[in-house]
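Student: A structural model of the following input is requested.
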Amino acid sequence: MAMIGFVLAGGYGKRLLPLTSRTPKPFMQLLGRQLIDYSLDMLREAGVDDVVIIATQGFSGMASAGREGVRVVEQRGLDIQGALRTAYEEAVSSKEREAIVVYTGFLASPNTIAKLAVEYYQTSGFPVVLALASAATGLETYGFVTVDYRGAVRDFMWESQEANRWGMGRGYVFGGVMVSGVEELEEASRRPFAESMKSMAKQGVLGGVQWPGRWVEIGYPWDILEAINMLLDGAGTRIARGARVSRSAVVGDNVIVDEGAVIEDGAVVKGPAYIGRDVRVMSGAVVEGFSSIEQGSVIEENAIVDRSYVGVGVRVGALSEVRGSVVGEGAVVGPGAHLVDGYPERLPERLRWLAEYLGEKVKLGAVVSPGHEVQCCTVSGKGAVLP
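Tutor: Predicted structure coming up:
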């Protein structure tokens, strides 16, 4: 396809703090892959061969591009406006006439949302097309849109109390994919993104195509748990040749065991679950449904991990439990510690609204900062953020 693709990977992930204090959001691992890898897959599914990753200045070396037709450049300018300006300049230098932009951290299942947006762009006649997702799920907080019967976007509301009140539980939000001509890409980069979208909506040149599948925008730590649920659902069972699974271990359906992982005698892994590269699940440990144990982590004897994300290089101590929680890279959960889930009641002030938004629909555990050590026999959770 004669179209250039861009992966916007210039954000630090401020809303994900403290999880992104060491590694910017685009390079976080989820099911053993960086978030930018899922964006690259979207573009490949759309038939785009020429791809540019636009990374935060100073972090371009963290991108695990390693694919033919993919190159990495550092973002010039600030925020989304700077990223789009960089994309425009790269498209012009490549002498391309059309472009597709994918924002890192927007995930879909099946992974064909970019393909849908391209097809709609080619058939609808709109100079600019946004992929739209239902606002009925997830914790979307910006990019609410209204669409008329012709598929034209009539309004675009960025992050605000008004937008949150309007969008909760209904309507559509920006789904992280934009397709346009290069001239329109230049126009979008002249002003902050929300202002550009509002202007184009008023001009009648902005179209929206509604994504019918599952969708997650990883904005807050809890969105990681929803993403795991979506990505592992129906993923099947795959055990790498280089993994070692003891004959007395119990491995259920829909379990992915990556290269170098070790599952010892008497360990139990109930699917759906992901056991990452070089992970060690020790004797008697239990990993339960919709959990992701990332590269190099250790789950010690008789520990329990349930519906949780365990980041790169984490150690979960013997006889401890981690339920409904998100544990940052390099953290330690001490022996006998308990991170329990429940209705959120201990979120910090900046996330206080989250408890009201979730209500009793979702039980949460704890968010553990990268490198933090949860002391032996600690009992915490219910929305606690452990520094």
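Student: okay, CA-based contacts and neighbour counts for the rest of this
Tutor: Fine.
Student: Residues contacting stretch 182-190, please?
Tutor: For stretch 182-190, contacts defined as CA atoms under 8 Å, 6 or more residues apart in numbering pick out 81-82, 84-85, 87-88, 91-92, 96-99, 127-128, 196-197.
Student: ditto for stretch 356-368
Tutor: For stretch 356-368, the surrounding residues in contact (CA under 8 Å, 6+ apart) are 18-19, 221-222, 322-328, 331, 339-344, 380-387.
Student: now stretch 68-87
Tutor: Counting by CA under 8 Å, 6+ apart, 6, 8, 10-11, 49-60, 63, 65, 185-186, 188-193 sit against stretch 68-87.
Student: Narrow those residues to those in strands?
Tutor: Of the contacts of stretch 68-87, the ones assigned to strands by DSSP state E are 6, 8, 50-55.
Student: which two in the residues you listed are spaced the farthest apart?
Tutor: Distance extremes for the ones in strands among the contacts of stretch 68-87: the farthest pair is 50 and 55 at 16.3 Å, using CA to CA.
Student: So for these two, which sits in the more crowded spot?
Tutor: Between residue 50 and residue 55, counting by other CA atoms under 10 Å, residue 55 is the more crowded of the two (27 against 18).
Student: please give me the structure for this one as well, since I'd like to look at both together:
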Amino acid sequence: MKAVVLAAGKGEGLFPFTQKEQKESITVLGKSVISYVLEGIKKAGIREAVVVVNENGKQVQESVNVDLSLEFVEQKRPGITGAVKDGMEKVGEDFLLAFGDVIADPEFYVSLMNIYAMGARAVFSLVPVYEGLQTYGLAKIVGDRLEVVKEGSTLALAGAYILPYGDFDDLLEYFSRISPMAKYFIWSGNWIDIGFPEDLINAVEMLLKSAKTIVSNNATVSKTALIGKGVIIEDGAVVEDYAVIKGPAYIGRDAYVGSYSLVRDYSSIEEKAVVGAYCEVAHSLIEPYAEIGSKSYVTYSVIGKGARLGASVITSNYPAVIVRGKVNKLGALISSGENISHGSVLPPNFKK
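Tutor: Purely as a prediction, here's the structure:
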């Protein structure tokens, strides 16, 4: 069996960030979002996948570091139905359909294949959700069968399916048509659909929750620095004098944390990102090559690839915002390559 992975969406919930950076190529704990999907597919035993992309497909392709046979296809037909058809015609048989913006444990995909191996023609993954139901496709269990519905359920379609090859005009209509003969499983492990900035912040927390302290022998950590529990420090990273990394936290390859800085509470400093001296970073995702100027305070924020915050920049995360029916905090969403002037105090929910 082959997989079809969808990575052609515009990522409108992450605008303006995704006007420069394709959502599936965003880095979280050293891996692109789509790499989490592809690693799960590989663990499930699939070795070939068609990845459907848009005009930013090169970003997605360059972000992948998974040993799979991949064919990248630019979407030609409109909408999500068109994307599935563009991928499916390259496969020509029953296939695993995966959305490229879901971060989940690899066992999520293994469960799908295990049920298929028991003789199922189609398999659906479901996940319980209790907020923002209108943002998901939903399914309801009626007796011993599954029904795809628009409301009246708290089970969301979880973004990975095994589908029979066939013709259809609308993907959800096709789901409804085949659901009575489909098997399903309800996933209760790690799972998050990346649709909004807050989802990226929550993904960092989800992935670091069970982290154990691992400090690479090839990292340079000052003897006066303090490293807490649940801290991962990768090869080539530098942590300067009197810096405090209070876990859970991730310091990526060749990243730099300056003297007297504090990185804490589910933060991820990605590859070659720089945090200057006397900074505080909390609950934030700092993308590769981004720079945080000295004496800055960054919390509940996503800072894009190569973005630069000047010295003494402050982000604010109150008042909170409602996302998918849940109260969320967002300090700032700074797009790739953007610059923030020295001494800026950014209002809550700032986006550039």
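Student: do you know how far the alignment partner in structure 2 of residue 276 of structure 1 is from residue 218 of structure 2?
Tutor: The equivalent of residue 276 of structure 1 in structure 2 is residue 252 (alignment by TM-score structural alignment). Residue 252 of structure 2 is 12 Å from residue 218 of structure 2, where distance means CA to CA, to the nearest Å.
Student: which residues do those two both contact?
Tutor: In contact with both residue 252 of structure 2 and residue 218: 234-235, 237, using CA under 8 Å, 6+ apart.
Student: wait, what's in contact with the counterpart of residue 281 of structure 2 in structure 1?
Tutor: Under the alignment (TM-score structural alignment), residue 281 of structure 2 pairs with residue 305 of structure 1. Counting by CA under 8 Å, 6+ apart, residue 305 of structure 1 touches 286-288, 291, 321-323.
Student: Among those, name the buried ones.
Tutor: Among those, those buried by neighbour count (16 or more other CA atoms under 10 Å) are 286-288, 291, 321-323.
Student: Of these, just say which sits nearest to residue 173 of structure 1.
Tutor: Checking these one by one against residue 173 of structure 1 (CA to CA), the nearest turns out to be residue 291, at 27.3 Å.
Student: What sits closest to the alignment partner in structure 1 of residue 47 of structure 2 if chain neighbours are left out?
Tutor: In structure 1, the residue matched to residue 47 of structure 2 (TM-score structural alignment) is residue 49. Counting by CA to CA, 6 or more residues apart in numbering, residue 69 is the residue found nearest to residue 49 of structure 1 once chain neighbours are left out, at 6.0 Å.
Student: likewise residue 56 of structure 2?
Tutor: Closest to residue 56 of structure 2 by CA to CA, 6+ apart is residue 22, at 6.5 Å.
Student: residue in structure 1 matching the one you found?
Tutor: Looks like residue 22 of structure 2 aligns to residue 24 there (TM-score structural alignment).
Student: Do I have it right that its match meets residue 17?
Tutor: No: if you go by CA atoms under 8 Å, residue 24 of structure 1 and residue 17 don't touch, sitting 9.7 Å apart.
Student: Structure 1: helices as residue ranges?
Tutor: Listed in chain order, the helices of structure 1 (DSSP state H) span 35-45, 79-93, 113-124, 161-167, 182-188, 193-203, 221-232, 352-358.
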